[in-house]
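K.L.:
pasting the sequence and the predicted model now:
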Amino acid sequence: YPHGATELYSDSWWFGIADFVLFTALQMCLSWPTGVRMFAVSWQAYFSMCFINPDDTTHFSSGIKDIILEGGAVSPLIGTVIGCTIAVLVMCTSPLGYCFSALTSAQELALTLAWEESRQWRRMIYYYSSKNSSVAIDKIVGEAHKMYEDVKMLEGYLGTNSWWECFDIGRAGKVRAHLQQLDGIMNR
């Protein structure tokens, strides 16, 4: 169907509907990050709407020899490639200073949490093993609440944002996996 649906409820129209439904169902079944699914389904919706609308005048390239740069598929692809390239360049180490990274923030927070947890255990053991009671338990409880908030922040850092930084490949992927194990232990 090189020209899409030429009239409503024709064979090509039903093919376009079936293609959209199957593609969307496939995206929902795959365990890709939510951002990837939303991006894929949004573009599929755009292409499907162009395909099934008989009055649509969007121009698409018909093949390798007939690429239309301003067309309905190539122009968004160029924009996406430029956007992804800029996003990767932003994540590279900057000569101007520190590069913010969810994975780096997660590593720093995990070190702080490990130190705070050991300190918290020492203070609780000292409090419960001493004979005189004091208001120190209130401070210990307050610090425990702060640590709980930090654990939730660590969980946020280790979400899909840090996956995009390393794609769970190589050393950074191993670090992220270990940090996720630590987060799972601390959330028990």
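P.N.:
Sure thing, it's come through. Here the structure is a predicted model, which means the values were calculated and not measured. Numbers count the residues shown, from 1 in each chain.

K.L.:
only C-alpha atoms from now on, for both contacts and neighbour counts.
P.N.:
Will do.

K.L.:
please, where are all the strands along this protein?
P.N.:
Secondary structure of the chain, counting by DSSP state E: no strands present.

K.L.:
which one's the longest helix in it?
P.N.:
What stands out as the longest helix in the chain, according to DSSP state H, is helix 102-129.

K.L.:
report the buried residues of that helix.
P.N.:
The neighbour-count check on helix 102-129 (16 or more other C-alpha atoms under 10 Å) flags A102, L103, T104, A106, Q107, L109, A110, L113, E117, Q120, M124, Y127 as buried.

K.L.:
would you mind measuring from D19 to V90?
P.N.:
Relative to V90, D19 is positioned 36 Å away (criterion: C-alpha to C-alpha, to the nearest Å).

K.L.:
er, V141 I mean
P.N.:
Distance, V141 to V90, by C-alpha to C-alpha: 40 Å.

K.L.:
cool, S105 as well?
P.N.:
Counting by C-alpha to C-alpha, the gap between S105 and V90 amounts to 16 Å.

K.L.:
show me where this structure has its helices.
P.N.:
Remark: helices assigned in the chain by DSSP H are 11-29, 34-52, 74-91, 102-129, 136-157, 160-166, 170-186.

K.L.:
ok and the fifth one relative to helix 170-186, angle-wise?
P.N.:
Think helix 136-157. Orientation of helix 136-157 against helix 170-186 (axes from the mean of the first three to the mean of the last three C-alpha atoms, to 10 degrees) gives an angle of 140 degrees.

K.L.:
below is structure B, check it against A:
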Amino acid sequence: MNRIIFATGNEGKMKEIRMILADLDYQVLSMKEAGIDIDIVEDGTTFEENAIIKARTIMEMTGEIALADDSGLEVDAMDKAPGVYSARFMGENTSYDIKNKYILDQVKGLPLEKRSARFVCVIACAFPDGRIFTTKGIFEGFIGEDIAGENGFGYDPIFWLPEFGCTSAELSPEDKNVVSHRGKALNSMKEKLKELL
């Protein structure tokens, strides 16, 4: 079976990715499963740049089709921080419990409309022949008042969705994959791949 390597070691992310790309006739592997152990320097200033850096690096190492995503949380009251630095926000090894509490403190006391936020995800695909393309998904919501929910990962437990009356960490994985930034970007990428593969 043909393979696509996804430039991530994040198992939570791989679960979402596999669910969405399940009907592609390709085996989707994480870097770890493909036996790749490198730290890719993400020195881009946009989600697009970082996603392309990761996908191109893995494609050049393996000679195989590589996918990568770069995603993050933009909080309007924090001048769109943490943004592209979402994973490294407050330090590489800082737990999301600490990061989430910090963000909740930053918006404490603000009315809901001033707590607007969004998740942004860009997926890049690098082909061995040098072609590269990207898709983007945006997931609008608000910063909630508390940490809530066991599903998802990262900033999901503080991302409040008024239309569902819960955080994105309280959505079922199936519901989340339909509405989330990564779900939207991956579904667009899947349609592109079906045309090109």
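P.N.:
All right, it came through fine. Everything numeric in this text was worked out from a predicted model, so none of it was measured.

K.L.:
what TM-score do we get after superposing?
P.N.:
Comparing the chains after superposition, counting by TM-score structural alignment, normalised by the length of structure 1, produces a TM-score of 0.24; 69 aligned residues with a C-alpha RMSD of 4.8 Å.

K.L.:
picking that back up, how about the buried residues of helix 102-129 of structure 1 in JSON lines, adding distance to I78 of structure 1?
P.N.:
Shown next, in JSON lines, are those (distance: C-alpha to C-alpha, whole Å):
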{"residue": "A102", "distance to I78 of structure 1": "27"}
{"residue": "L103", "distance to I78 of structure 1": "29"}
{"residue": "T104", "distance to I78 of structure 1": "31"}
{"residue": "A106", "distance to I78 of structure 1": "33"}
{"residue": "Q107", "distance to I78 of structure 1": "35"}
{"residue": "L109", "distance to I78 of structure 1": "38"}
{"residue": "A110", "distance to I78 of structure 1": "39"}
{"residue": "L113", "distance to I78 of structure 1": "43"}
{"residue": "E117", "distance to I78 of structure 1": "49"}
{"residue": "Q120", "distance to I78 of structure 1": "53"}
{"residue": "M124", "distance to I78 of structure 1": "59"}
{"residue": "Y127", "distance to I78 of structure 1": "63"}
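
K.L.:
and of the residues you listed, the nearest to S42 of structure 1?
P.N.:
The closest of those to S42 of structure 1 turns out to be A102 (C-alpha to C-alpha; 26.2 Å).

K.L.:
ok, that closest one - contacts?
P.N.:
When contacts are counted by C-alpha atoms under 8 Å, 6 or more residues apart in numbering, A102 of structure 1 touches Y157, L158, N161, S162, E165.

K.L.:
of those residues, closest to T34 of structure 1?
P.N.:
Using C-alpha to C-alpha, N161 is the member of the contacts of A102 of structure 1 that lies nearest T34 of structure 1, at 10.9 Å.

K.L.:
neighbours of that closest one, how many?
P.N.:
Other residues near N161 of structure 1 number 16, with proximity taken as other C-alpha atoms under 10 Å.

K.L.:
distance check, it against L154 of structure 1.
P.N.:
Remark: distance between N161 of structure 1 and L154 of structure 1 (C-alpha to C-alpha) = 12 Å.

K.L.:
check V88 of structure 1 too.
P.N.:
With distances defined as C-alpha to C-alpha, the gap from V88 of structure 1 to L154 of structure 1 amounts to 23 Å.

K.L.:
next: R176 of structure 1.
P.N.:
Between R176 of structure 1 and L154 of structure 1 the distance, using C-alpha to C-alpha, works out to 11 Å.

K.L.:
with G79 of structure 1 instead?
P.N.:
Plainly put, G79 of structure 1 is 33 Å away from L154 of structure 1 if you go by C-alpha to C-alpha.

K.L.:
Q180 of structure 1 too?
P.N.:
To L154 of structure 1, Q180 of structure 1 is 9 Å away according to C-alpha to C-alpha.

K.L.:
same check, this time on V141 of structure 1
P.N.:
As for V141 of structure 1, its distance to L154 of structure 1 is 20 Å (criterion: C-alpha to C-alpha).
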